[in-house]
Structures are given as C-alpha cells and as structure tokens.
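**Student:** Give me the fold of what follows.
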Amino acid sequence: MRAIGGTTDGRRQGARLATVLAAVVTLSTGPVLGGQVARAADCPDPVRAVLDTTPATAERTVALTFDDGPWPENTPAVLDVLRSHGVRATFFVRGDQAARHPDLVRRIAAEGHAIGNHTWSHPDLSRLSAAGRATEIDRTTRAIVDATGTGPCFFRGPYGIHHSAAIAGPAWERGMTVVDWSIDTRDWSTPSGWSPSFQQQIVARATSPGSAHPIVLMHDGGGYRQNTVAALDDIIAFYASRGYTFTDPLGRGSSGGGGSGGAYVVRPGDTLASIAAGHDTSWRDIYAANRATIGPDPGLIRVGQRLAIPGAGGDPGGGAGGGASTAYVVRPGDTLASIAAGHDVSWREIYAANRATIGPDPGLIRVGQRLTIPGG
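**Tutor:** Reported below is the predicted structural model:
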C-alpha cells in the first residue's frame, strides 16, 4: 500500500512535475465532481490510499491486472487462459474501448473477473482540468454500467498518474479504490510480432514479486499483446506452485481448478453443432451425453458449462502425453489458448503435440486444421 505522494517508475517520470503542479492547483479549489453514476452494490468502502500491494488477506496473495482493453484481438485469449486455470483477474478498461466492445466487458464480468476504471481515452490526467478528469472517469463508469449493469470498484490512472489527491480524490468520492502495482512486466514495450525471448522477459519480470502480496501489471489492450498471452501460463503456474492465492487488488480471493480430461467448457458463441464440428462427433451425441447438464432444450447451452464429448476421434498424428488424446478441427476465431481453455490443457501442450502441423508460430493456426488434443 502506498500513501499519496509515493515514488514513480520509468513510465511516470515524464509527467512528474505536471502532476505536482496540477495537484497544487486543484487542491486549492477542490475537486469538481460530475453527475452521479452507478456504484457496484458489493464494492467495499474505498481504501483511501493508493494500493501497490494487496492487503494480507492470506499468507501469500497475488493480483493479476490487465490495462487498456477490452481489445478483440487480445482480451478473449487472455480470458481463455485465465479460465483454463480457474484464475480470476482484474481488468482496468478504457471507456472508449468498453463502449465499442460491450460484449467483451460483459464476458469479463460473467467469468467472475473484477473490472476497474482506466479513464475514457487514456490521457495524462495531470494535464486536464478537474472537470476534464471527472468527465474521463464518469464516462468510463457509465460505459461499464451500460455493459454490465454495475459500476467498478477500482480505478487506475493512465501511466500510473493517480497518486495526487487531485486525481485519487475524485475516484475515492465515486466509491473506487485506487490501484497501482508492485510489478511492471513492461509488456507494453512489446515488439509488434511473436517473440519467445520477449515472452521470457515478461515471465521473468512478473515472477519476481519482492513481497508476499504483489499486484502485477500487464496489458490486454493498446496493440499487439499475444506475447503477454503466451507468457500468462507460466506466470500463473509460478504463483500457483508457490501457494499464492489469486485475488483482486483488495485481497478478495477466488481461484478454481481444472477438471478431468475429455471435457469441453462452453465458450461464448458456441452451439452444440459448432462444438460437434470441432470434435468429429454429432450434436445429438453430445446432447445425449449431457442432457442432465443442458436441460430439455439442446439449443440452450450456457457459457462455462462443462460438457462430456463422446466418441471423439483418436490420435491421428502421434500426440504427446500419457492420457487418451482427441482430435479437434480449428474453427474461425480459434486460438491455441481458446482451444486449450475448452479442453483443460495448456496451449503449449497442444502446440507441442502439433508443431509439425502448425509450424514455427503458435499464434498462426488455420481454419480446418486437425489438431491433436493431448489427454489430461
């Protein structure tokens, strides 16, 4: 936890003087608050300090946070990886992106993740008037409310510029705890393409906590973030193997677990027919095997339902792993991460079993490719 006036890192140094000057001006006049906006019913009273670690609600806690989304090219893949591990995170969304992609905001909330306010257009708040800051915050909260029906519990200023009372104060007045970070993975400096070496750098930074209660900064928006997606499995594995509880920035924990092999977890947009097409079986066979789960209408399946896939094909290409493998046919919109999320394996295991089919870049798979899904 960092009090108002704490130090800044490299991303913030350029705005340090402007932040101080803006704070002096605004403190002399008081914050100008915009119209009332919705506040989440389950938000606790805001912590009136800037959090850079989580409260010690367990012996070891970690809060994974993602900024600048939602971003259609990245956010679904991040969500798929998190779901495959049963881990929940916090997404600090931009208001303009939330307004463009409310379906992704709804998915974030539906899958149990926390949502934070990251302003409407990602400005340097220290360079705006008090009224301008209020507008940036309130428009974003309204976009979140429009998408999910509830307001955010958390706020993070762009570039980490949120330590002055002129910026943190309005967030607190709106019921939001202000969240900084203790680990900057610097994934925002990503190259514009697939880079295993950069992925290793992200993992190395993310897994150097320095405390028992880190808050980790990553990004799902702002550009190409597939290197972040690729690093996420190893980051989660590091903390899980060391007994950390995955929490939101206030230390409220929620972690799940995997399941048995041979199951498929329903994703947004799925139908029994589309699931069957990916598994060389019929929708009727899937429905017959899961009638108790699905109910009387096979046209109504719910995101997150775990379905047994009967009669899936064997291993056509000699996959890895010791359990029974199945075949999967790549569909439009698939990524290795999303396929892995539906089968309780990691994307790396799928890639290892299909390297000859996929080629050197695991980020490039083609519709119609038949992939071996290694057994759990």
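
**Student:** hey, let's count contacts and neighbours off CA atoms from now on
**Tutor:** Fine.

**Student:** wait, is Ala22 part of a helix?
**Tutor:** Yes: counting by DSSP: H, G, I helix; E, B strand; the rest coil, Ala22 is part of a helix.

**Student:** do you know how far it is from Ala130?
**Tutor:** 9 Å (C-alpha to C-alpha, to the nearest Å).

**Student:** ok, these two, which is more surrounded?
**Tutor:** Each of Ala22 and Ala130 has its neighbours counted (other C-alpha atoms under 10 Å); Ala130 has more, 24 against 20.

**Student:** ok, longest strand in the protein?
**Tutor:** As assigned by DSSP state E, the longest strand anywhere in the chain is strand 61-67.

**Student:** contacting residues around that strand?
**Tutor:** Applying C-alpha atoms under 8 Å, 6 or more residues apart in numbering, the external contacts of strand 61-67 come out as 54, 88-94, 118, 212-221, 239, 244-249, 251.

**Student:** and with 6 Å instead?
**Tutor:** For strand 61-67, contacts defined as C-alpha atoms under 6 Å, 6 or more residues apart in numbering pick out 89-92, 213-220, 244-249.

**Student:** and Ala212, helix, strand or coil?
**Tutor:** If you use three-state DSSP, then Ala212 falls in the coil class.

**Student:** Which residue ranges of the stretch 1-150 of the chain form strands?
**Tutor:** Secondary structure of the stretch 1-150 of the chain (DSSP state E, counting those that start in this stretch): strands at 61-67, 90-93, 114-117.

**Student:** and Leu125, which of these is closest to it?
**Tutor:** Comparison of these against Leu125 by C-alpha to C-alpha identifies strand 114-117 as nearest, at 13.2 Å.

**Student:** Packing partners of that closest one?
**Tutor:** The helices and strands touching strand 114-117, judged by 3 or more C-alpha pairs under 6 Å, 6 or more residues apart in numbering; DSSP states H and E, are strand 90-93, strand 154-155.

**Student:** ok, now with 7 Å
**Tutor:** In terms of contacts (3 or more C-alpha pairs under 7 Å, 6 or more residues apart in numbering; DSSP states H and E), strand 114-117 is packed against strand 90-93, helix 130-148, strand 154-155.

**Student:** now the other sequence, so there's something to compare against:
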Amino acid sequence: MSRPRLYRTLRGVLAALVPVALFGALAGSAQAVPAAPAAGWPDPVPVVSHVETTDPVVFITIDDGWFHDPAAAKLLLDRRVPASLFVLPGAYSYDSGYFHTLLDHGRSRVENHTINHPDLTTLDAAGQRAELCGARDQHLAEFGDGPRLMRPPYGVYNEATRTAARACGAEGLVTWTHDLTTWGSVAPPTPTLKAGDIILLHFTETLEQDLKRTLDLAEQAGLKPAPLREYVAD
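**Tutor:** Alright, predicted model coming up:
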C-alpha cells in the first residue's frame, strides 16, 4: 500500500474511533455524579434537649398519661402551668375528659409520643411513620389540635426518626435536660435549674409532688415555666 493511501486509511479509522471514545468518557462522567435526593423527602427535624435562650424560663413536659391524678391536674390548672403533654392515645381512650380539662381550661398542649411506645430504632422508616403519623391523627381527631413536637420513647431515635417526625407534622424532636420523676423508692435529683432546661415528668402516682418539687426548683432559680412550642416549633 502506498504511503498516501496508508495515511488516508489511518485518518478514517481515527475519525471513527474518536466519537466512540468521547461518548464513553461522557457516559463515565455521568455515572460518577451522585444521585440527587428524592423530591419531596422532608428535612429531619432538629433535636432539642435544652433550649438556648436568655429568657428566665424552664419547660415542663409530662409523658405517657396512664395515671390520671386529679390533684396533679388541679395543680396544673391552679398554677397555670404551660406543660407539654407527650401522651399515648391509649392513655386517653378510657378517660379523655381528664386531658380535655387540662387543654380547655389550662395552658397544656398535647404532643406526639407514638401510639404504642416502641423503641423507634427497632422499626424501619415505614414503621416509624405509622407510629408517629398514627398518633398525630388520633390526637387531632380527639382534641382538634395536632401535635407540633414529638418525643421518642426512652429518648431513643435515629435519622429515620427525625425524618418521620417531620413527615408527620412535628417541628422538633424533644428529649430532656433533667428527669425529675420519682421512680420507686429512689429520690429524684434536685439540680440547680438553668434557663432553657427541659424537665421530664410522668403521669404517675407521684406526679403532684414531682410537679411541686419542679416548680419550687424553678422558683429558686428565678425561672418560670413557659410553653415549649413557642421556643422549639418553627
């Protein structure tokens, strides 16, 4: 083959190969781009165990709701305590009037604590949504006021919990600064409270005395109970 003819043949082969190589390079680059998050996937809610504030306030939260102590309810109403009630639907299914009184005549608000009180980290995303959205729907149907905060049972959560909370209408995942519940014969701590502390109590037989002790500690620290929704919810 003559040299000019050989050159023409090589140019033809290269002309055919270059587009193929470029296409392969572009395809490889496209595959390296990470996939974007699914559209509409909610951002996880913030986690709050203490509110950063200079206001002289403390936040009282009460969990579960099984024991309905009239004396504790009277104290909440008489002292106009703006408590956040993280109650379970089953706890008001047999006596909703107890909580209606606290909501209708006091400053308390019902928040989300799931339906069945599971360790949410043992459930997949769908299971967590079922617990949180189900509790939201039952609260809304019973009280006409949907929860805006959620507390995971046992204070245990993962990223799926934070996302499920947002999907089910919550604006914050709340844990606590101090648990001042009386558990059996063990005396609860008596910490020096600071502005922004979140206090955990429970609807137990000792709720009235736990509330009195908490209110006394707040007064000693120059703090007043405030509505948690106003400081955490968007």
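
**Student:** just to revisit the earlier point, most tightly packed of the strands of the stretch 1-150 of the first structure?
**Tutor:** strand 90-93 (a mean of 27; mean count of other C-alpha atoms under 10 Å).

**Student:** And that strand against the second structure, how far off on average?
**Tutor:** For strand 90-93 of the first structure, the mean distance from the matching residues in the second structure following superposition reads 0.6 Å, by mean C-alpha distance after the TM-score superposition for the first structure.

**Student:** can you tell me which helix in the second structure is longest?
**Tutor:** In the second structure, taking DSSP state H as the definition, the longest helix is helix 3-32.

**Student:** Tell me which residues touch the residue most central in space within the second structure, please.
**Tutor:** The centre of the second structure sits closest to Leu173, judged by C-alpha atoms, centre = their mean, with a distance of 2.2 Å. Leu173 of the second structure sits next to Val45, Pro46, Val47, Val48, Leu149, Met150, Arg151, Arg162 when contact means C-alpha atoms under 7 Å, 6 or more residues apart in numbering.

**Student:** and it, what pairs with it in the first structure?
**Tutor:** Matched to the first structure by TM-score structural alignment, Leu173 of the second structure sits across from Val178.

**Student:** cool, Cys133 of the second structure as well?
**Tutor:** By TM-score structural alignment, Cys133 of the second structure lines up with Asp138.

**Student:** can you map out the strands along the stretch 151-300 of the first structure?
**Tutor:** Counting by DSSP E, counting those that start in this stretch, the strands of the stretch 151-300 of the first structure are 154-155, 177-178, 183-184, 215-219, 245-246, 263-265.

**Student:** For those strands, could you give me TSV that also reports distance to Ala289 of the first structure?
**Tutor:** TSV is the format used below for the strands of the stretch 151-300 of the first structure (distance: least, C-alpha to C-alpha, whole Å):
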stretch	distance to Ala289 of the first structure
strand 154-155	42
strand 177-178	46
strand 183-184	45
strand 215-219	39
strand 245-246	34
strand 263-265	11
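
**Student:** Of these, give the one that comes closest to Arg100 of the first structure.
**Tutor:** strand 215-219 (17.8 Å).

**Student:** The second structure: matching residues for that closest one?
**Tutor:** On the basis of TM-score structural alignment, strand 215-219 of the first structure is assigned to residues 198-202 in the second structure.

**Student:** quick one: the helices in the stretch 101-250 of the first structure?
**Tutor:** Taking DSSP state H, counting those that start in this stretch, the helices of the stretch 101-250 of the first structure run over residues 102-110, 130-148, 165-173, 196-206, 226-241.

**Student:** Turn the ones you listed into JSON lines, including distance to Asp67 of the first structure.
**Tutor:** Formatted as JSON lines, those follow (distance: least, C-alpha to C-alpha, whole Å):
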{"stretch": "helix 102-110", "distance to Asp67 of the first structure": "13"}
{"stretch": "helix 130-148", "distance to Asp67 of the first structure": "14"}
{"stretch": "helix 165-173", "distance to Asp67 of the first structure": "17"}
{"stretch": "helix 196-206", "distance to Asp67 of the first structure": "15"}
{"stretch": "helix 226-241", "distance to Asp67 of the first structure": "12"}
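
**Student:** shouldn't Arg94 of the first structure be in contact with Asp68?
**Tutor:** Yes: judged on C-alpha atoms under 7 Å, Arg94 of the first structure makes contact with Asp68 at a distance of 5.5 Å.

**Student:** Include distance to His162 of the first structure when you put the helices and strands packed on strand 114-117 of the first structure into CSV, please.
**Tutor:** Listed next are those as CSV, based on distance: least, C-alpha to C-alpha, whole Å:
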stretch, distance to His162 of the first structure
strand 90-93, 14
helix 130-148, 11
strand 154-155, 9
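
**Student:** Which one, of the ones you listed, ends up nearest to Gly30 of the first structure?
**Tutor:** helix 130-148 (8.4 Å).

**Student:** in that closest one, what counts as buried?
**Tutor:** Along helix 130-148 of the first structure, these residues count as buried under the neighbour rule (16 or more other C-alpha atoms under 10 Å): 130, 133-148.

**Student:** Quick one: average offset of it versus the second structure, please.
**Tutor:** For helix 130-148 of the first structure, the mean deviation from the second structure after alignment is 1.4 Å (mean C-alpha distance after the TM-score superposition for the first structure).

**Student:** name the helices or strands packed onto that helix?
**Tutor:** Packed next to helix 130-148 of the first structure, using 3+ C-alpha pairs under 7 Å, 6+ apart, are helix 95-100, helix 102-110, strand 114-117.

**Student:** which of these is buried the deepest?
**Tutor:** strand 114-117 (a mean of 26).

**Student:** how much does that strand stray from the second structure?
**Tutor:** So strand 114-117 of the first structure averages 1.2 Å relative to the second structure (mean C-alpha distance after the TM-score superposition for the first structure).
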